[in-house]
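K.L.:
just to be clear, the model below is a prediction. Sequence and coordinates:
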Amino acid sequence: MPGLQGGMSPSAGEFEAARGGLLETYKTSGFFCELMNAMAPSNVDIATICSRLDRFDLPELRRRAASAEAELYNLGITFTVYSDRDAIDRILPFDLIPRVITAPEWDVIERGVTQRVTAINRFLWDIYHDQAILRDGVIPRERVLGNSNFRPGMMGFDVPLGVYVHVNGTDIVRDHEGRFLVLEDNARTPSGVSYVIENRHMMLRVLPDLAAGIRLRAVDEYGTRLQQALVDVAPADIANPQVVLLSPGIYNSAYFEHVFLAREMGVPLVEGRDLIVENRRVFMRTIAGLRPVHSIYRRLNDDFLDPDAFRPDSQLGVRGLIDAWRAGNVTIANAVGTGVADDKAIYAYMPRIIRYYLSEEPILHNVETHICAEPEGLRYTLDHLAELVVKPVGESGGYGLIIGPHASAGEIEEFRAKLLADPANYISQPVIRLSTAPTLCDSGLEARHVDLRPFAVTGRATWVLPGGLSRVALRRGSLVVNSSQGGGSKDTWVLA
């Protein structure tokens, strides 16, 4: 069947999970478990996965895990942590035990992500055109116009098909009741999709006996879907648009992903020095001369795209690129100015944004959020600092935040001073009892907290990659899943 991965159907003898194996000592510790709480008598696939996990030998699993890590390194599937000068090439730790999502669960996620991306694109068009949502008081005007990611130069500019966010990563968590909640939106240059695909390849290579016969939604379409979306939004009068991926270069933390995606799409990987603008048109330097470029998937931030339009000291971008874009001769994905939509302060208004533009209730709800720029939000945060997660609105990767229950009294007081000095830079949220998934540890299978980043690609329509990046906090009790903070990843199995 197209879109599925797996071999022969599970046998009837595998339906009952064998006891006395790895899962016998597995404890959920009161958290919602992605595998055990999803189990139902009618779900043969989950029963089969549990049965097979139970029968695995722990030393054999460790041997295969070591083999997987060695292969990841040898294949160059690495990332960089800028704060660690000794870790230029670091693999993202890979856990062999997959995170399983049932078909009904995935239906909720897929519809919710599609709804959210649709609302974000409507919001971005409005704030750069009519600003009706500001006039109607749905969002305070200063939250948008005073946002550091708002680009006044985008006012009145029509992007092809009204699509500003061509690639979106929605960070989703699950609480103690199993409810899916959106933690944040990533509408600028979301990363991590390469690990989704490579994790699947790795699972099928090193642990085929766990996946055999399980009907899994395939993940290999991503490159084709992304390339088609970039063709969809290219200038309309071009018969065969040339798509390229623009990378900052080899020292970027996600450079492996840039190489991977260019290969998956079958398009050139370029740096700023490989492109030139002449007569408001973009060309790529090749050994055969200049070649026109019509659609650019950029993996560098707005400020570095064009030294004429943004930072004059940028060595990474292309001089004149924004002028060529505004002339309609090239498309940039994601569009300039999308950072307003994934700002953590704007995130708090997403339920209102969805209702305003779509006249629908949100399918996926936000985590409760307090905006410290507002007096009530600041007061609540200061009064409950030891109970909350407080985050800077412009940071990512788990940097600059404090988790109140895990902080010392001294750390809390130090953070209180930062908060009082610049309240507009922060939001706060309750500590969510994140769901867990079985994870291979020294003593066997243990519960570790996970989140999920599904990736949505939008051209003429929105398509959501089945599954997404499941990040796992490898340290016992840790709620921080970011790779830059010691987290790892799992293969995400969406059952057909």
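P.N.:
All right, it came through fine. Numbering: from 1, shown residues only.
K.L.:
hey, let's count contacts and neighbours off CA atoms from now on
P.N.:
Will do.
K.L.:
show me how far stretch 196-215 is from its chain's centre.
P.N.:
Offset of stretch 196-215 from its chain centre (CA atoms, centre = their mean, to the nearest Å): 21 Å.
K.L.:
residues touching it, excluding its own?
P.N.:
Contact partners of stretch 196-215, identified using CA atoms under 8 Å, 6 or more residues apart in numbering, comprise 4-10, 45, 49, 52-53, 64-65, 67-68, 94, 96, 219-220, 467-469, 490-492, 495-496.
K.L.:
that one: end-to-end distance?
P.N.:
One end of stretch 196-215 sits 17 Å from the other (CA to CA, to the nearest Å).
K.L.:
thinking again about what came up before, in helices only, show me the contacts of stretch 196-215.
P.N.:
Among the contacts of stretch 196-215, DSSP state H puts 45, 49, 52, 53, 64, 65, 67, 68 in helices.
K.L.:
check it against this one:
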Amino acid sequence: MNLFDSYRGLPGVWDELFDGEGRPRPGFGRAVDALDSRTALEFGRCQTLAERALLNQGVTFSVYNDARGTEKIFPVCLLPRLISAVEWWKLEEGLGQRLRALSMFLDDVYGEQRILAEGRIPRELVLGAKHYLPILRGSAAPGGVRIHVSGIDLIRDPSGTFRVLEDNLRTPSGVSYVLENRVVTKRVMPRTVDVARVQRVEDYPARLAETLASVSPVSAEESTIVVLTPGPYNSAYFEHSFLARTMGLELVEAADLFVDEDRVWLRTTYGPRRVHVVYRRTDEAFLDPEVFRKDSMLGVPGIMRAWAKGNVALANAPGNGVADDKAVYAYVPEMVRFYLAEEPLLEQVQTWVCFRDDDRQYVLEHLAEMVVKAVDEAGGYGMLIGPQSSAAERDAFRAKIQAEPRRYVAQRLIELSTCPTWDKGSGRVVPRRVDLRPYSLFGKNGAWVLPGGLTRVALVEGSYVVNSSQGGGSKDTWVMKP
């Protein structure tokens, strides 16, 4: 019996590989045939080899809520998610448009605030956002770029339409798993990847290095670029070290840097070396104890002064969090119309903002149908999935919404698309829900979208939560060549 012989999708749910009749979707025949040439037993062996390879490579993450502070191997399913070249081109166009609008919004809210003055977005919603930083008003980002790296989460609804679920514009993580998944897939199934004609993801580190160099206050040849990490106890430390190594850059902690005369310097055995670009993976709350948290041991005193003077570029720029606030998200289509005079190319999920009286009343009356999210939480935390909740859980969230309406938004539960996924327990392929995080780079030379991205999968049957911290895993994402 071949791998997909017993596979059946879920009724009323879009499957990423097969249509409702069980046929490979257009353009996927070659890849599906290559995958299906194995029996379930043979594929199970490949899956075991892939897991061992990732274990040996130390592909891990940490869960903050785990009291033991233990690192975990990032679960991976060797069965890929496929996306056609034509569909990917449409996503690239839509992501580029969205990033341009979000970039202009950030320049505006830290500048003239035209969109607020004209009432296109409620002023108090933006200025009251947790991650809006009023101290940055009037500041311009060195190099003219604020969103150097983004990870915009997408889902696909039952009609097959991609929709933006949320914007990650501060310190988006996960791209190292994209690159490592491809390495392991090619090692375990080399012929399958070749036969399927898949676009490359291996260029990402070089592209990221080029993006960072493009915003340096000096020429690329003269620039010193570093990756700033909070240290080995951070949940994404594997990624910090991976990216620094693959880009050929120094991985530094706060103690390795200092500021003198509004310039950033790196301590070396040969004496101080000027730093021009910092790819920071430290949350801005800890970035500079002179400006943010006074008790931070993870930041560099004075680095914000150096940034404000244009002497160092910080990627991503401080203050971006106001643009990926889950309540501000509801107004991104309006940003596209206001700044670009265009209609949005990407759909997004209908969102009720509890800050608005009518929206709040509707949400409270329909809690059992809604997914309620705290605007300042991530990783699947601070969330109520109404259709799967108890009456007590809904009552608790009702009280939270009434007490702090600005802190909550709600969306209807969308049947996320499924993708064939290996189930080790049963030794067969089963449908599991997925989302997609494409990674985009934005430098002086424009935007570039990595042809692939992180497909996250809910490994538990019936689950909608794909976050690694909540038991989710990942898949390689194969974008077909034209």
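P.N.:
That came through, no problem. If you're wondering where the values come from, they're calculated on a predicted model, not measured in any experiment.
K.L.:
so what number do they get for TM-score?
P.N.:
Here the superposed chains carry a TM-score of 0.96, computed using TM-score structural alignment, normalised by the length of the second structure; 476 aligned residues with a CA RMSD of 1.5 Å.
K.L.:
just the strands in the stretch 151-300 of the first structure please.
P.N.:
Counting by DSSP state E, counting those that start in this stretch, the stretch 151-300 of the first structure has strands at residues 167-174, 180-186, 216-217, 243-246, 269-270, 275-278, 281-286, 289-292, 295-298.
K.L.:
what ranges does the stretch 1-150 of the first structure have for its strands?
P.N.:
So, for the stretch 1-150 of the first structure - with DSSP E, counting those that start in this stretch - the strands run 4-5, 78-79, 90-91, 94-101.
K.L.:
out of those, nearest to residue 353 of the first structure?
P.N.:
Nearest of those to residue 353 of the first structure, taken as CA to CA: strand 94-101 at 27.9 Å.
K.L.:
what's the matching range in the second structure for the closest one?
P.N.:
Residues 76-83 of the second structure are matched to strand 94-101 of the first structure when aligned by TM-score structural alignment.
K.L.:
mean deviation, that stretch versus the first structure?
P.N.:
In this overlay with the first structure, the average offset of stretch 76-83 of the second structure from its partner residues is 0.3 Å by mean CA distance after the TM-score superposition for the first structure.
K.L.:
so which bits of that stretch are buried?
P.N.:
Buried residues in stretch 76-83 of the second structure, defined by neighbour count with 16 or more other CA atoms under 10 Å: 76, 77, 78, 79, 80, 81, 82, 83.
K.L.:
just those residues now: which is nearest residue 131 of the second structure?
P.N.:
Comparing the buried residues of stretch 76-83 of the second structure against residue 131 of the second structure with CA to CA places residue 76 closest, at 32.6 Å.
K.L.:
so who does the closest residue to that closest one other than its chain neighbours touch?
P.N.:
Closest residue to residue 76 of the second structure apart from its sequence neighbours, by CA to CA, 6 or more residues apart in numbering: residue 474 at 4.8 Å. When contacts are counted by CA under 8 Å, 6+ apart, residue 474 of the second structure touches 74, 75, 76, 77, 177, 454, 455, 456, 457.
K.L.:
same thing with residue 142 of the second structure?
P.N.:
Neighbour list for residue 142 of the second structure: 215, 216, 217, 307, 308, 310, 311, 312, 313 [criterion: CA under 8 Å, 6+ apart].
K.L.:
counterpart of it over in the first structure?
P.N.:
In the first structure, residue 142 of the second structure lands on residue 160 (TM-score structural alignment).
K.L.:
which of the ones in helices among the contacts of stretch 196-215 of the first structure are buried?
P.N.:
Among those, those buried by neighbour count (16+ other CA under 10 Å) are 45, 49, 52, 53, 64, 65, 68.
K.L.:
return the member of those residues nearest to residue 275 of the first structure.
P.N.:
Using CA to CA, residue 68 comes nearest to residue 275 of the first structure of those, at 37.5 Å.
K.L.:
what sits closest to whichever residue in the second structure pairs up with the closest one if chain neighbours are left out?
P.N.:
In the second structure, the residue equivalent to residue 68 of the first structure is residue 50, according to TM-score structural alignment. Of all residues not flanking residue 50 of the second structure in the chain, residue 184 sits nearest, at 5.9 Å (CA to CA, 6+ apart).
K.L.:
against residue 298 of the first structure, how distant is the alignment partner in the first structure of that neighbour?
P.N.:
Counting by TM-score structural alignment, residue 184 of the second structure lines up with residue 202 in the first structure. Using CA to CA, residue 202 of the first structure is found at 27 Å from residue 298 of the first structure.
K.L.:
go on, residue 389 of the first structure?
P.N.:
Distance from residue 389 of the first structure to residue 298 of the first structure, by CA to CA: 32 Å.
K.L.:
same check, this time on residue 101 of the first structure
P.N.:
When distance is defined by CA to CA, residue 101 of the first structure is 31 Å away from residue 298 of the first structure.
K.L.:
go on, residue 181 of the first structure?
P.N.:
Distance, residue 181 of the first structure to residue 298 of the first structure, by CA to CA: 29 Å.
K.L.:
on that earlier part again, how about TSV for the buried residues of stretch 76-83 of the second structure, with distance to residue 192 of the second structure added?
P.N.:
Shown next, in TSV, are the buried residues of stretch 76-83 of the second structure (distance: CA to CA, whole Å):
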residue	distance to residue 192 of the second structure
76	17
77	15
78	12
79	11
80	11
81	14
82	13
83	16
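K.L.:
which helices and strands sit right next to whatever helix or strand residue 377 of the first structure lives in?
P.N.:
Residue 377 of the first structure belongs to helix 375-383 when assigned by DSSP states H and E. Secondary-structure packing of helix 375-383 of the first structure (3 or more CA pairs under 8 Å, 6 or more residues apart in numbering; DSSP states H and E): strand 370-371.
K.L.:
so the strand it packs on matches what in the second structure?
P.N.:
With TM-score structural alignment applied, strand 370-371 of the first structure matches the range 352-353 in the second structure.
K.L.:
show residues contacting the matching stretch.
P.N.:
The contact list for stretch 352-353 of the second structure (CA under 8 Å, 6+ apart) reads 327, 330, 359, 360, 363, 406, 408, 409, 410, 411.
K.L.:
surely the fourth one and residue 367 touch.
P.N.:
No. Contact status for residue 360 of the second structure versus residue 367: not in contact, 10.3 Å apart, counting by CA atoms under 8 Å.
K.L.:
touching the lengthiest strand in the second structure from outside, list them.
P.N.:
What stands out as the longest strand in the second structure, according to DSSP state E, is strand 428-437. Contacts with strand 428-437 of the second structure, where a contact means CA under 8 Å, 6+ apart, come from 3-4, 6-10, 15, 40, 151-156, 416-423, 453-464, 466.
K.L.:
list only buried entries from those.
P.N.:
By neighbour count, with 16+ other CA under 10 Å, these hold 3-4, 8-9, 15, 40, 151-156, 416-423, 453-460, 464, 466 as buried.
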